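Novice: predicted structure and sequence below. I'll ask about it afterward.
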Amino acid sequence: MPNHTEPKLIAGNANRPLAEAIAQRMTMHRGVHTGLVDARVERFNDGEIFVEVFENVRGEDMFVIQPTSNPANDNLMELLIMADALRRSSASRITAILPYFGYARQDRRTKARTPISAKLVANMMVEAGIERVLTMDLHAAQIQGFFDIPVDNLYASPIFALDIQAHFRGHMEDLIVISPDVGGVARARELAKRINSPLAIVDKRREKPGEVAEMTIIGDVRDKTCIIVDDMCDTAGTLCKAAAVLIENGAKEVHAYITHGVMSGPAAERVANSVMKSLVLTDTIQPAPAVIAARNIRIVPTAPIFAQAIHNIWDGTSVSSLFEHTTLAPIYESLYAVA
């Protein structure tokens, strides 16, 4: 069915720089100016969130850009209230753009009498009027099934593959991809396949939550440049310890590629003082000043892939085409040389 409306973007306060970058990329893709809808998302003195949209959105295809990162509850409520405001203003469709989906780690009952908070959040989004979700690297793939609406899950691995090919050109044969735990093997294997590298695993054992008692390397990393890949880095304790264990086992260098830089507490300082040569994060979560200042942390943009995905959703074309190198490379050609 042909579209009779223009895609309209609106953003909360969670990651304004990313939202503005997506709008700029949309303008480049379409050759038509695409800005953020004029609105205010503010708080009353008691912390309640208030949203007012200053432009007419009746019948419009709306895309709400709002990662539900720290502070997760405030950013989630902003998203829900913006969706309610748009629904009550007669928007034709509301798509939530969640570069980072908060509460994703609570995707199952690990003990008796515990919640499945990711499912609760999904229910709240649907109830608020959200009709479609676009996100990146969900912590667990089954979360897509928590929604009764379409969910498009983008992957950072194609972007990471482009970055690795650009920064390790001429040394690709020395690389080995590392999964930081057994649960992340599928994600690591996907990247390893893209860059044609072998795979190793860090087997970690915990005595209690948050504390790693022992780490064992499954695979030969001697004289290799190790690429640790994971979906998120929170306090960076496990990541830095894994890097140290890899060096102890004969690795030449250790680099890490992480999609979501939660980077809580002393994470940036830990990474800066670690044996890692570099930690590459995406900008799905707005980096804190300490992260930006860290000598060995680098940020890669996600605006190009999100802008193209939004355009494809609006235009009714394939989003899964963005999983392929041949489709994604031209979108990032200004950053990486296209082979």
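Specialist: Sure thing, it's come through. Numbering: from 1, shown residues only.

Novice: use CA for all of it now, contacts and neighbours both
Specialist: Fine.

Novice: mind jotting down where the strands sit in the stretch 151-300 of the chain?
Specialist: Assigned by DSSP state E, counting those that start in this stretch, the stretch 151-300 of the chain shows strands spanning 151-154, 175-179, 199-208, 211-218, 225-233, 253-261, 278-282, 297-300.

Novice: which helices and strands does the last one pack with?
Specialist: Strand 297-300 is packed against strand 278-282, with contacts defined by 3 or more CA pairs under 8 Å, 6 or more residues apart in numbering; DSSP states H and E.

Novice: wasn't residue 19 part of a helix?
Specialist: Yes. Counting by DSSP: H, G, I helix; E, B strand; the rest coil, residue 19 falls inside a helix.

Novice: can you tell me how far residue 176 sits from residue 304?
Specialist: 27 Å (CA to CA, to the nearest Å).

Novice: which of the two has more neighbours?
Specialist: Ranked by neighbour count (other CA atoms under 10 Å), residue 176 and residue 304 place residue 176 first, with 24 against 19.

Novice: so the more buried one touches residue 200, yeah?
Specialist: Yes. Using CA atoms under 8 Å, residue 176 makes contact with residue 200 at a distance of 7.1 Å.

Novice: what's the overlap in contacts for those two?
Specialist: Common contacts of residue 176 and residue 200, defined by CA atoms under 8 Å, 6 or more residues apart in numbering, comprise residue 221.

Novice: A further structure is provided below for comparison with the first:
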Amino acid sequence: MILPGSASQSLAAALADQLDEPLAVVETEHFADGEFKLRVPAAGGDLAIIVAATTSAEAHLELLQLQDLAREAFDEVVTVLPYMGYARQDKSFRDGEPVSARAVARALSASTDRVVAVNPHEPAIGDFFDVPFDVVDAAPRLAEPLPDLDDPLFLAPDEGAIGLAETVCDAYGDGSTDYFEKTRSYDTGDVTVEPSGTEPAGRTVVLVDDIVATGSTMSAAIGQLHERNVGEVYVTCLHPMFAANARSKLADAGVAGVWGTDTIERPASAVSVAPTLADYF
């Protein structure tokens, strides 16, 4: 049985269809003091696959409740994290700070037999879990919504993410890759961001990233690319968080199209990772 978190209902339904598994209907009861309680009337069986992106504090608590009820009603529990909140807080940056990713991982390990994550920002967070932790790679699916492009340039936000751009480029079947390099002016202190070794002028550019959160870095990169007289600029990302006015920033910067996956369900979530997850199971 597939148990969906409220932030992952479409993905959970798609995975249930892929696996030909029943999809649970999760009921939620809210109380006057702000607490809530979940109920799955038909819970029970051999295997529960919980699909829950933890995009908020409430989503984290909801997942803990789903795990607890599944632990009691099913023989085996697998937790799928399409997007894991706090995964970028994988170390303490100043004295007196927690390692938030570790705290979350320990909590999520208590009532599950296995955790499956879709392209976590730092795969090393798997070491924080007390149960087996597997990563599935949905990056090739980012090539699917792209239109027909002639020799596009796939750009990663930095050198560490060049592998992501290469994966999408290979899946698309055409083009080349590069990454952005930051240069600071000694005279003014201004920072420019440009491809490290490729001349982008006249070319169509596809910006590839794992997460777009505020959109500030991405929109600045789009603006600087247009100053270099590139053709159209597209954005594709695994986890389209698009907090606050991020989508408006991209539009104002002159993006020609934006696509993400349904690891976080947003209007731009044009690509489902359900087939990738189904292959895992």
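Specialist: It's in. The model shown is predicted, which means the values in this text are computed figures rather than measured ones.

Novice: coming back round to it: which one of the strands of the stretch 151-300 of structure 1 lies nearest to residue 163 of structure 1?
Specialist: strand 297-300 (8.4 Å; CA to CA).

Novice: off-centre distance for that closest one?
Specialist: From the chain centre to the centre of strand 297-300 of structure 1 is a distance of 13 Å (CA atoms, centre = their mean, to the nearest Å).

Novice: could you do stretch 68-86 of structure 1 as well?
Specialist: For stretch 68-86 of structure 1, the distance to the chain centre is 17 Å (CA atoms, centre = their mean).

Novice: buried sites along it?
Specialist: By 16 or more other CA atoms under 10 Å, the buried positions in stretch 68-86 of structure 1 come out as 68-70, 74-86.

Novice: farthest-apart pair in the residues you listed, please.
Specialist: Taking CA to CA, no two of the buried residues of stretch 68-86 of structure 1 sit farther apart than 70 and 86, at 23.8 Å.

Novice: to which residue of structure 2 is residue 284 of structure 1 aligned?
Specialist: Taking TM-score structural alignment, residue 284 of structure 1 has residue 263 as its aligned residue in structure 2.

Novice: which non-adjacent residue is nearest that match?
Specialist: Nearest residue to residue 263 of structure 2 in three dimensions, chain neighbours excluded: residue 82, at 4.5 Å (CA to CA, 6 or more residues apart in numbering).

Novice: how close does that neighbour get to residue 36 of structure 2?
Specialist: Distance, residue 82 of structure 2 to residue 36 of structure 2, using CA to CA: 23 Å.

Novice: neighbour-wise, which of these two wins?
Specialist: Neighbour tally, residue 82 of structure 2 and residue 36, criterion other CA under 10 Å: the higher count belongs to residue 82, 30 against 14.

Novice: residue contacts, that one?
Specialist: Residue 82 of structure 2 makes contacts with 51, 52, 53, 117, 118, 263, 264, as judged by CA under 8 Å, 6+ apart.

Novice: how about a cut-off of 10 Å?
Specialist: For residue 82 of structure 2, the contact set (CA atoms under 10 Å, 6 or more residues apart in numbering) comprises 7-8, 11-12, 51-55, 116-120, 136, 238-239, 261-264, 273-274, 277.

Novice: next one: residue 202 of structure 1
Specialist: Applying CA under 10 Å, 6+ apart, the residues near residue 202 of structure 1 are 178-182, 184-185, 214-219, 228, 242-243, 245-246.

Novice: corresponding residue for it in structure 2?
Specialist: Under the alignment (TM-score structural alignment), residue 202 of structure 1 pairs with residue 180 in structure 2.

Novice: so who does the closest residue to its match other than its chain neighbours touch?
Specialist: Leaving aside its sequence neighbours, residue 180 of structure 2 sits nearest to residue 195 (CA to CA, 6+ apart; 4.4 Å). Going by CA under 10 Å, 6+ apart, residue 195 of structure 2 touches 153, 155-158, 177-182, 221, 225.

Novice: widest-spaced pair of the residues you listed?
Specialist: Maximum distance among the contacts of residue 195 of structure 2 (CA to CA): 18.0 Å, for 153 and 182.

Novice: picking that back up, can you give me the distance of the residue in structure 1 that the residue nearest to residue 263 of structure 2 lines up against to residue 11 of structure 1?
Specialist: Taking TM-score structural alignment, the alignment pairs residue 82 of structure 2 with residue 99 from structure 1. From residue 99 of structure 1 over to residue 11 of structure 1 the distance is 12 Å, taken as CA to CA.
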